[in-house]
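**Student:** compute the structure for the input listed below.
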Amino acid sequence: MFEFDQYLGFLAFLTILTIGFWLMVFLLTFVVPYWIGGALLERFQEIKEEKKAKREAL
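**Tutor:** Just a heads-up that it's a prediction; the model follows:
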């Protein structure tokens, strides 16, 4: 059976594993899509402004 030190080590391992799992779930479902969507939106706005500047230059 486990001794107390081994039990604490096992609990620490499970805690770190669980935190890592939920962090990856959070990053892949919320942070990365938000980051990509914001970058695309910003790029589209830049393209729109470039077209507007070219039209005004003519």
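
**Student:** going forward, measure contacts between C-alpha atoms and count neighbours the same way
**Tutor:** OK.

**Student:** distance of residue 48 relative to residue 24?
**Tutor:** For residue 48, the distance to residue 24 (C-alpha to C-alpha, to the nearest Å) stands at 35 Å.

**Student:** do residue 32 as well
**Tutor:** Taken as C-alpha to C-alpha, the span from residue 32 to residue 24 is 10 Å.

**Student:** and for comparison, fold this next one:
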Amino acid sequence: MFEFDQYLGFLVIMTVMVIGFWLMIFLLTFVIPYWLGGSIIELIKEKKAAKKAQEN
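**Tutor:** Just a heads-up that it's a prediction; the model follows:
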């Protein structure tokens, strides 16, 4: 079947794939929405400040 070094290589590849999978899930469900939400809020604040400055 497998020799020991092949088994270790398989475990390393599977570990890297699993870490990559969970990192992708974390980025897609938390980091990217947080980043987009924050940037949208900042954009709205900048537009309000520009509008207020233009009125004065």
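
**Student:** what residues are up against residue 54 of the first structure?
**Tutor:** Residues near residue 54 of the first structure by C-alpha atoms under 8 Å, 6 or more residues apart in numbering: none.

**Student:** and it, what pairs with it in the second structure?
**Tutor:** Aligned counterpart of residue 54 of the first structure in the second structure: residue 54 (TM-score structural alignment).

**Student:** chain center to the strand or helix carrying its match: distance?
**Tutor:** Following DSSP states H and E, the helix or strand that holds residue 54 of the second structure is helix 32-55. Helix 32-55 of the second structure has its C-alpha centroid displaced from the chain centroid by 21 Å (C-alpha atoms, centre = their mean, to the nearest Å).
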